[in-house]
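> Just to be clear, the model below is a prediction. Sequence and coordinates:
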Amino acid sequence: APRRCGRLRAARKGRRPMKLAVVKLGGSTAFGTHLHEWIDALAAARLAITIVPGGGPFADQVRKAQKPIGFSDSAAHAMAILAMDQFGHALADLSARFVPARTCAEIAEASAAGRIPVWLPSAMTLGNRAIPESWDITSDSLAAWLAGRLGGEALLLVKETANFSAEDDLDSLARRGVVDACLSAMLPAGIDFHLAGPEDAATARALLAAGKLPGVRIGTPVLARNAG
């Protein structure tokens, strides 16, 4: 398995001993009514968070174009990751505290400076053999993979759906399409996994400012493992 990002872990042991969380802001929020509410909430976080963008409308265009053009799932995978980069650039532009980050070192540097890194995943994931080139891998699984690389303690997926509850687990969520099919395999063992939906946006700022995560905690299967 690839080694973790030592510089970020060292920074956490220094002057900013905060809980480390990866927060995936779903691409479905791009045109949702709560996007700017979530941006404001995340910018107020008193957690060491790294934001992972979904693919949003940019990935939707990849899906739409694949059949008529006829490119492979491997090409579509690369294009969808670049779509996440595009949404990431958009998100990073919406708060003065946010800053784009492509690598472990850039994430560590931003966090140490009190900024909130918005991960642009292409540099770390394109061509990476640990990541299947398939539509079964979405920003859900990539956020889980990044949490493993960073030594994260929590993963929060912000969705534009309320079709989940604390009674769910990863398997039931995957069966209903709330999370992608590979999340269970990619999620690091022992991590706190949370889901939040549109109804959580109103209380998210106060919770994040208090060092807590919004949404509900989801139980994870015993077989959830760190895929590296």
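Received it, and whenever you're ready, just let me know what you need.
> drop to CA atoms for contacts and neighbour counts, all remaining ones
Noted.
> Just give me how far stretch 94-103 sits from the chain centre.
Distance, stretch centre to chain centre, for stretch 94-103: 14 Å (Cα atoms, centre = their mean, to the nearest Å).
> now the end-to-end length of it.
21 Å (Cα to Cα, to the nearest Å).
> Would you double-check that residue 71 falls in a strand?
No. Secondary structure assignment (DSSP: H, G, I helix; E, B strand; the rest coil) places residue 71 in coil, not in a strand.
> All the strands of this structure, residue numbers only.
20-25, 48-53, 98-101, 116-119, 154-158, 192-196, 216-217 (DSSP state E).
> So which elements touch the second one?
Spelled out, that is strand 48-53. When contacts are defined as 3 or more Cα pairs under 8 Å, 6 or more residues apart in numbering; DSSP states H and E, strand 48-53 sits against strand 20-25, helix 73-92, helix 104-112, strand 116-119, helix 139-150.
> Repeat that for the last one.
Judged by 3+ Cα pairs under 8 Å, 6+ apart, strand 216-217 is in contact with strand 192-196.
> Residue 142 is nearest to which of the strands of the chain?
Nearest to residue 142, of all those, is strand 48-53, at 8.2 Å by Cα to Cα.
> now the closest one against helix 139-150, angle please.
Calculated by axes from the mean of the first three to the mean of the last three Cα atoms, to 10 degrees, strand 48-53 forms an angle of 150 degrees with helix 139-150.
> Not counting its own residues, what contacts strand 48-53?
Identification of contacts with strand 48-53 by Cα atoms under 8 Å, 6 or more residues apart in numbering yields 16, 18-27, 84-85, 87-88, 91, 107, 111, 116-120, 139, 143.
> That one versus helix 104-112: what angle between them?
Going by the same axes, to 10 degrees, strand 48-53 makes 130 degrees with helix 104-112.
> Show the end-to-end separation of stretch 157-169, please.
Taking Cα to Cα, stretch 157-169 runs 14 Å from one end to the other.
> Comparison target below:
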Amino acid sequence: MNDPRPLPATVVKLGGSLLELKDLAARLRGLFSLLDKTGGIATVVGGGPAADLVRRWDEQQTFSDREAHWLAIRAMRLTEELVAIRAPECGNIESDRGEVREMLLYNRRVILSIEPMLEAAAKEFLPRPAASWDVTSDTLAAWAAKYLGVSRLVLAKSVDPPAGGLAAATEQGLVDPMFERSAEGLEISWVNLRSDPNHVVPFSD
């Protein structure tokens, strides 16, 4: 799935719970100022309240796993656009793998549009995450990093990383059940963007 030429870039997963921050753009500027040294930055925006709405619908309706999964992914389009407006530091919304790779090679910043990226991968018969509530934007960010050929992934969360590494994060529900497996081979870091956007720490088992 990866391009043979690894990119000197970083994928940032921006947790949906952070979208409520009034100073989100300023916090992202602080984070990006640290990550700029490692190349371009591609941001995956979590579904946040939009995905939570789909969860409530799923509790009230009879959706298949696939239907609920794709409704939640389409909800991410709304949060992607929200971040593009509130935090232009993140760049434009992009989905074409070739174009994104080129932009990252030139140290640009982009917001990844996950739905069309998944659709493009399907047309290429490339692996995609399962259609399940066990897959959230955490796993989608790990998938996107590998799809783009990026080895660094930063999880921007509202909490500090747990002491027990990925296993503890999974057990505590801080990442989804599929994330640890999906992120194998990636260099993962964690930042509590709510408290300290300048403190990015390595994170693994």
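Looks like it came in fine. Not measured: the values here are computed from a predicted model.
> TM between them?
Superposed pair, TM-score by TM-score structural alignment, normalised by the length of structure 2: 0.84. Supporting alignment: 195 aligned residues with a Cα RMSD of 2.2 Å.
> Export the helices and strands packed on strand 48-53 of structure 1 as TSV, with columns for mean neighbour count and distance to residue 12 of structure 1.
Converted to TSV, those look like this (neighbours: other Cα atoms under 10 Å; distance: least, Cα to Cα, whole Å):
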stretch	mean neighbour count	distance to residue 12 of structure 1
strand 20-25	26	8
helix 73-92	21	22
helix 104-112	20	8
strand 116-119	28	14
helix 139-150	26	11
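> Let me see the contact set for the counterpart of residue 91 of structure 1 in structure 2.
Structural alignment (TM-score structural alignment) places residue 91 of structure 1 against residue 83 in structure 2. Residue 83 of structure 2 makes contact with 19, 45, 90, according to Cα under 8 Å, 6+ apart.
> Residue 71 of structure 1 - how many residues pack around it?
12 (other Cα atoms under 10 Å).
> Map it across to structure 2 for me.
Looks like residue 71 of structure 1 aligns to residue 63 there (TM-score structural alignment).
> which residues touch the aligned residue in structure 2 for residue 146 of structure 1?
Structural alignment places residue 146 of structure 1 opposite residue 144 in structure 2 (criterion: TM-score structural alignment). Residues in contact with residue 144 of structure 2 (Cα under 8 Å, 6+ apart) are 11, 114.
> hang on, the earlier thing: from the contacts of residue 83 of structure 2, which is closest to residue 156 of structure 2?
For those, the nearest to residue 156 of structure 2 is residue 45 (9.9 Å; Cα to Cα).
> Alignment lookup: residue 178 of structure 2 to structure 1.
Matched by TM-score structural alignment, residue 178 of structure 2 corresponds to residue 182 in structure 1.
> Reformat the helices and strands packed on strand 48-53 of structure 1 as a markdown table; add distance to residue 128 of structure 1.
Output for these, formatted as a markdown table (distance: least, Cα to Cα, whole Å):
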| stretch | distance to residue 128 of structure 1 |
| --- | --- |
| strand 20-25 | 20 |
| helix 73-92 | 11 |
| helix 104-112 | 15 |
| strand 116-119 | 16 |
| helix 139-150 | 12 |
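> Mind checking those for the one nearest to residue 133 of structure 1?
Residue 133 of structure 1 lies closest to helix 73-92 among these, at 5.1 Å (Cα to Cα).
> How far away from the center of its chain is that closest one?
For helix 73-92 of structure 1, the distance to the chain centre is 13 Å (Cα atoms, centre = their mean).
> Just want the angle from it to strand 48-53.
If you take the same axes, to 10 degrees, helix 73-92 of structure 1 sits at 130 degrees to strand 48-53.
> about what we covered before: around the match of residue 178 of structure 2, count how many other residues there are.
A count of nearby residues for residue 182 of structure 1, using other Cα under 10 Å, gives 21.
> Kindly report the same for residue 66 of structure 1.
Residue 66 of structure 1, neighbours per other Cα under 10 Å, totals 14.
> so what's it up against?
72, 76.
> excluding its backbone neighbours, what's nearest residue 94 of structure 1?
Closest residue to residue 94 of structure 1 apart from its sequence neighbours, by Cα to Cα, 6 or more residues apart in numbering: residue 39 at 7.2 Å.
> corresponding residue for the one you found in structure 2?
So residue 39 of structure 1 corresponds to residue 28, using TM-score structural alignment.
> And residue 50 of structure 1, by the same measure?
Counting by TM-score structural alignment, residue 50 of structure 1 lines up with residue 42 in structure 2.
> Show me what residue 134 of structure 1 aligns to in structure 2.
In structure 2, residue 134 of structure 1 lands on residue 132 (TM-score structural alignment).
> mind listing what that match touches?
65-66, 68-69.
> rerun at 7 Å
By Cα atoms under 7 Å, 6 or more residues apart in numbering, the contact set of residue 132 of structure 2 is 65-66, 69.
> what residues does stretch 110-124 of structure 2 touch?
So stretch 110-124 of structure 2 is contacted by 41-44, 73-74, 77, 80, 90-96, 128 (Cα under 7 Å, 6+ apart).
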